[in-house]
Every structure is written in structure tokens, then in C-alpha cells.
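Student: sequence unknown, structure follows:
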């Protein structure tokens, strides 16, 4: 009797080293350059922010974070960004409500206006981060300069390198870039092994992260008390908080097309953006100065003294910040949604700890950030990674993997916080 043999399906071929070596230099250059663009814009915005929210109100005899000054500054920021969108060539790029982390390749003439609008937004106080417009600028620069100086390099490579480099620079680690790129590759036909495809983007992400680390010394650690061996109550807390945060985030996602549509009826950027700034001023009056800006340093202020606020106080900050994120993303401010969403998740986690002291603050914050980011970004790996690095506790990672399952069931297949050109949500 003949013995049957089974053949295993052939695995994807591994690329020889000589095929990967030519990508190292372009990846290194893009990584360093993307980081310097990010650090430069952030530093310039911080300097302007220091003037607008420090010596200027002091000279005018107005409180730095008084209700009057917050309303004036946010409305003035809307006017300034509106002027850029209206008058500067390229109009600061397409409607930001239609963009995600995967940025289109914009013409070079659009990029200066987009950079200017982003810097003004970061300094003026709207609740958005730098990630989306900085990625778009770096993608546009890499595609333009790469095609000009290295025309034989595949054109599709430059956007991938720029995205990976910018994400690495934003988070200070190439791991985030590798996770985002691998998640994007999962839905595409791929030639060769995964790590061969990740080699050049990971190189760019590593160089972007190292450049940012050496120049700006970023940190995401909130300094929360470390968590020891997890207990059953920690599992229960994570399973409750992450879906609750995801449900709250989905409320903003469902409201997004309606708020965007209402503001778009004003039709002109000199009406939409100042109106959005005025609404943001009213929200800042309700939530206070911690609900301003992208939220990274403000998270640190929350985490340093969690006992100083009640559960209601933390919940109010979370709701106001989420509403501010919704308005800022709807009215045309150029910015990303990850950093303010992280602030919202942090506030929710601290609210859970204040309400039920048995909930460890590290568990509460990590689960809250995980659920909120899953709803706002729909990026599973980035959500897990960001939630984990905030608390710097290895024990929390297993809890987050468990908590991500019910949270993902709440958000998958539902509308995303990104719109098509006709105003309908992307699914």
C-alpha cells in the first residue's frame, strides 16, 4: 500500500540581504528628517503657546486661564487658522474630518499652509494633537524629495517610510510604527516575509524615535503607582472600564457627522473655524484649563494628584474634553485625535479609581485609554501599545489583551471617526 505524503504549503520566500540594504539610507534620512519636522513644529508651537498664555494676558491684566481669556484665545485661534485655510495656497490641505493616520500624498504647495495651521492650532489651545497633519506633511515631503533625488526608488515606499518615521517620532519608539504598519499590511497582498516588508519602515521608525529621544527627551509614563501581581478584581475592573470607555467614545463617533454637518453649513472657513473656537471657549469655561491643548502634559497633572479630585470631577473633565475633541475635529482645525482621546481615557480611569478605590489607578487608566482609543482610532495595536506605555507595568498587558475583546466587539463594524467627501462616516 503506497504511503501518502502531504506537502506543506510553501512559505513566503525570504528576501536576500542585498535586496534590503539599498533601503537603509533612504529610511535613515526620512526617519531623521521626519522627527526634526515634528520636533521643530512642536517646539515652535510651545514657544508661541508660552507667549499667548503667559506674558500676553499678564500684560493685559487678564487671568491666564480666566474664562474671558480662554474664550478670546480660542476664538482668535479659529480666526487665525481660518485665514490660513482661506488665503494661503493649498488651503492647508483637505478637510481634516476626511483624513486618518494614512495620509494622502499632498502637493508641496499645500505643506507650508498645513504646517502653519497646525502650529497655530497647537499653540492656541484646541483639543487636537499634531499626529495627522505632521504625518501628512512628512509624507508629502518624502514623496516629493524622494522622487526628485532618488527617482529609481519605488514611489510607494516614501509614504510608508514617512508614516513609520513620524509615528516613531511621535511615540518615541519604533514599536508603535511597526504595529501600525503591520496592521496596514494585514489587509493587503504581501510579497515575501512580514519582517522583510517591515525592514525599511522599522528602520525609519527607529531613526525617527531615536532622533526625538535624543533631541526632545519625551516620556509617556504618568508616574502612577506600579501594579503588582494582578488579582481577580483587576480583571473585572479592566473588563468593565474598557467597554465603558469604548461606549462613551462611540457616542462621539456617532455624533461626529452631525456636528461636522452643522458646522459645514456655515460654508466658509472664516465662519466655521471662529464659530468652532467660540464653542471650544465655552467648553473650556466648563471644564477648565486642563481641557485645553493636545492633553499630554495635562494628563501628567491629573495623574500626579489623583486624590485631589472626585469621581464626578474626573468624569466632567472626560466628557468636556471629548466634546472639545468632537468640535475641534468637526470645524476644520488641523490636528489629530489620538492625544486628546488618551486624555479622555486617563480621566475616565481615574474617575473609576476615585469611585471605587479598589480599582488600581494603573488598571483604570490603561483600560480607559484602551477603550477610548479603540473607539476613536479603530487601531487595535496602537490602542494596546499606548495604554500599556502610560503605566509602565508589565502585569497590565495581559489585562489589556483580555479587556480589548469586549471593547472591540462594541466598536468593530460600526462607523469610524472619519468621514467621506460626502459627509458620510467611513466604516
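Tutor: Good, I have the coordinates. Quick caveat, the model's predicted, so the values are computed rather than measured. Numbers count the residues shown, from 1 in each chain.
Student: from here on, contacts and neighbour counts on C-alpha atoms
Tutor: Noted.
Student: residue nearest the centroid of this protein?
Tutor: residue 338 (2.5 Å; C-alpha atoms, centre = their mean).
Student: list the buried residues of the strand or helix carrying residue 251.
Tutor: When elements are assigned from DSSP states H and E, residue 251 belongs to helix 232-264. Neighbour counts over helix 232-264 (16 or more other C-alpha atoms under 10 Å) mark 234-235, 237-250, 252-253, 256-257, 259-261, 263-264 as buried.
Student: what do you get for stretch 371-388?
Tutor: For stretch 371-388, by 16+ other C-alpha under 10 Å, it's 371-388.
Student: so residue 15 makes contact with residue 196?
Tutor: Yes - at 6.4 Å, residue 15 and residue 196 qualify as touching, with contact defined as C-alpha atoms under 8 Å.
Student: against that first model, consider the following:
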């Protein structure tokens, strides 16, 4: 977006106003595509986990149904990656949020793989595939109707609109793009560079809210004014949670490489489905799916599960996240990381009753998202959103510092370079 950075005052304002309309449109379209993909996956999920077992007299929470469903899901995703044109896009294990636009022909296969995984109970969220889908669609469409807007601007607005829709507020996109803008060496006011992403993200957030709410609807009771002990607790919990998340990060590349040695995506996604099914049998239904609704379920009754059982849920979900992301399924890691943080935070609050639940959960979510996504702004934003209590923000701003020291030299949760898929 160097054009409006270099423009003088009046021209810059006119350029921002001229691009504001397309930015709103991109945000609305991003939210509509997200809403459609999410609703389609929920319909398929209801059929697989409610209608079908009821029709055959099976227990959807039973071990055989969980194992069988995840195995079939792995096979279906593997067949999609192997045979559908475009091979369901790039491997999510090697991709971060954003990236260059995909060819439009890749979108159907990527959407199919994402919906199958979301509905089948795979422990991945929708953020990576939906951002890639929206970026591909909007770049192709805008290239025909908004030919004067650079492709990189369109891609950036698609990312911003989708992030705003995912989390129901443009603040997440603003924080994400603040980091990107801060890394630039070109001149111009920072808010000039944030203006259009904020417009697109705001339009996406409002559209998603009007359609029925965001995907991450997790809230805790207000904590009240934190004291010194609360601050100390957060300073301990956040880095410990980050270290826990790094257990999965440390083995991720090796697990990914091990799956790829099988050669065909049909084989390694099916094996991944079997392993996810076994983990689902161990952890139960609460450890399946992307983790948003499951996090809310845990928080509805914070003291309803024993601390050791909650730690077990967190460990099973971490293993499921590593396997799902490494075995070729298409999806993101933020939503499962939130569940792991919620379970771990509730466990801490159970072990140490003097720690407020809101503080323990938000600090643990902060550490887990930081370890998995390696974005301090995103981790801080999600931790604050979960509490719904602005008073905890200051404590979390302190807690993110030792947590960042824990993760800063650790490997990222990305596949090794040179380990391609073999469609």
C-alpha cells in the first residue's frame, strides 16, 4: 500500500476514502464466506454426530463411533488432497496466517477438506483455510472489478476482514497489522496503514455479529481489581503454559516428517484419523472438534471436573492438535490452543483455589496461543477477550513478557522445509 503512504495529505485522504468502499465490501464478503463455511460444517457435524448415530442406534460418545468417524474423516480428507484438483491447497502444517493468494481452482478442494475436518471432529480451527479461501476469491473477483487496487492490498484486506469476522471485533486485525506495519521501514503515519484493514475488519465483524455471533464465544465472570498476588500468579502461569505448549511444538516437525514418509496423503491422513480417534476415545467428546464450543462447555461449570482430569484433557488436545496439523488436515491452530489453555487454566485454579479462575484461564490461554501462534498481539487479545474483563489487561500485559522469553528462541509450529506432500 505504498501508494497512499507516499501521497501528500489531501491526496492521501481522497485515496483512503476511495478505497474505504471496497474495504467494506471485502469485509462483508469475508464474513459471509466464513459464515457459510461454518454453517455447512455444523450441518454436516450434526448429521455425523447426531442424526446418523440416532438412525443406527449408536452412541456418538462411544469409543467405536469416535474412532470410526475420525478414521473415515481422515480417509475422506486424504482422498480430497490426493484426487481433487488443486490438492486442497498448501499443507496447513507449513503455512501461517495469510500468504500469497491461491489460484481460484484450489478453493473447492480446500473448502471441502476444511469442512470435512471441522465436521468430523478434527482438532483444528477454521482460520487458516478460510483466510486462504477469502484471499483467493477476493483477489480473483477484485482483479476484475477493482483493477486499480494492487493485489497485495486486496489480500491484506481479505485477511483483515476474515480475522475481524472470526473474533467479532476489528481489534484483533488491528493488532495483527500493527506488527506487520511496525516491521516496515517506509514512512507515513501508522494509522494510515491501519485505516483500510480496520475498515475491512470492522465490516467483517459487524456482518458476522448480525449473522448470529462469532465463533469464539467464551466468557468468564469478571475478576475484579487484581492485586499483587494476582500479578505474580499470572507471571508464573503464562510462561508455564507457554512451556507446556512448546512440548507439542518441539515434536511437531518430526511428527510431520514421519507422516510424510508414508508417501500418499490417503495413507497419512487416514492414519492421522485413526490416531485422532484413539485420542478421542481417551479424552472423550470434549477433546474433539476445533475447541470453541468445548471451551465454553468447560467454563459453564469451572469446578465441575477434577484438576488432574482437566490436565489430561489439555494433554490429549495438545497431542490431537499436533497430529491433526501434521497429518495433512486443513485447519488452524488458534482455536485448539484456546481450549488447551482453558483446560490448563481451570486445572491451575483447581489446584490453587486462591487464584481467580478468570486470571488462571486467561494467563494460560495467553501462554498457549503465544507458543502455538507465536504472535504476542494475538495471544494478548484472545486472552483479554476470553475474560471479558478489561481490568485484567494490565496483568496480562506483564505476563506476556516472561512468556515471550520462553518461546522466543523455540522453533515455530511449522513443518520442516523440504518435506512436501505427495499428491
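Tutor: The structure has been received and is ready for your questions. No experiment lies behind these values; they were computed from the predicted model shown.
Student: got a TM-score for the two of them?
Tutor: Overlay of the two chains. TM-score (TM-score structural alignment, normalised by the length of the second structure): 0.95; 414 aligned residues with a C-alpha RMSD of 1.5 Å.
Student: can you name the next helix or strand after the helix holding residue 251 of the first structure?
Tutor: Next along from helix 232-264 of the first structure, by DSSP H and E: helix 269-287.
Student: which residues in the second structure does that following helix match up with?
Tutor: The alignment of helix 269-287 of the first structure onto the second structure (TM-score structural alignment) covers residues 265-283.
Student: show me what counts as buried in that stretch.
Tutor: Of all the residues in stretch 265-283 of the second structure, those buried under the rule 16+ other C-alpha under 10 Å are 265-281, 283.
Student: hmm, who's touching that stretch?
Tutor: By C-alpha atoms under 8 Å, 6 or more residues apart in numbering, the residues outside stretch 265-283 of the second structure that reach it are 62-64, 66-79, 81-82, 122, 259-260, 262, 287-288, 312-313, 316-317, 319-320, 323-324, 327-329, 421-423.
Student: re earlier: between the helix holding residue 251 of the first structure and helix 269-287, how many degrees?
Tutor: 140 degrees (axes from the mean of the first three to the mean of the last three C-alpha atoms, to 10 degrees).
Student: what's the mean gap between helix 232-264 of the first structure and the aligned bit of the second structure?
Tutor: With mean C-alpha distance after the TM-score superposition for the first structure, helix 232-264 of the first structure departs from the second structure by a mean of 0.8 Å once superposed.
Student: so how far is that helix from its chain's centroid?
Tutor: 16 Å (C-alpha atoms, centre = their mean, to the nearest Å).
Student: over to stretch 367-379 of the first structure?
Tutor: Mean-position distance between stretch 367-379 of the first structure and its chain equals 11 Å (C-alpha atoms, centre = their mean).
Student: and stretch 389-405 of the first structure, by the same measure?
Tutor: 19 Å.
Student: which part of the second structure lines up with that stretch?
Tutor: The aligned range for stretch 389-405 of the first structure is 385-401, by TM-score structural alignment.
Student: can you give me the first-to-last residue distance of that stretch?
Tutor: Length of stretch 385-401 of the second structure, first residue to last, C-alpha to C-alpha, to the nearest Å: 19 Å.
Student: quick check: buried residues in it?
Tutor: In terms of neighbour count (16+ other C-alpha under 10 Å), stretch 385-401 of the second structure has its buried residues at 385, 386, 387, 388, 389, 392, 393, 395, 396, 397, 399, 400.
Student: surely the last one is in contact with residue 238?
Tutor: Yes - applying C-alpha under 8 Å, one finds residue 400 of the second structure in contact with residue 238, separated by 6.9 Å.
Student: any common contacting residues for these two?
Tutor: The contact sets of residue 400 of the second structure and residue 238 overlap at 366, 367 (C-alpha under 8 Å, 6+ apart).
Student: can you pull the contacts of the counterpart of residue 326 of the first structure in the second structure?
Tutor: With TM-score structural alignment as the criterion, residue 326 of the first structure lines up with residue 322 in the second structure. The contact partners of residue 322 of the second structure, by C-alpha under 8 Å, 6+ apart, come to 248, 249, 252, 255.
Student: got TSV for those residues, with distance to residue 222 of the second structure too?
Tutor: Output for the contacts of residue 322 of the second structure, formatted as TSV (distance: C-alpha to C-alpha, whole Å):
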residue	distance to residue 222 of the second structure
248	31
249	32
252	36
255	40
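Student: of all the residues you listed, which comes closest to residue 161 of the second structure?
Tutor: Set against residue 161 of the second structure, the nearest of these by C-alpha to C-alpha is residue 249 (28.4 Å).
Student: how close does residue 188 of the first structure get to residue 179 of the first structure?
Tutor: 15 Å.
Student: swap that for residue 396 of the first structure, sorry
Tutor: To residue 179 of the first structure, residue 396 of the first structure is 19 Å away according to C-alpha to C-alpha.
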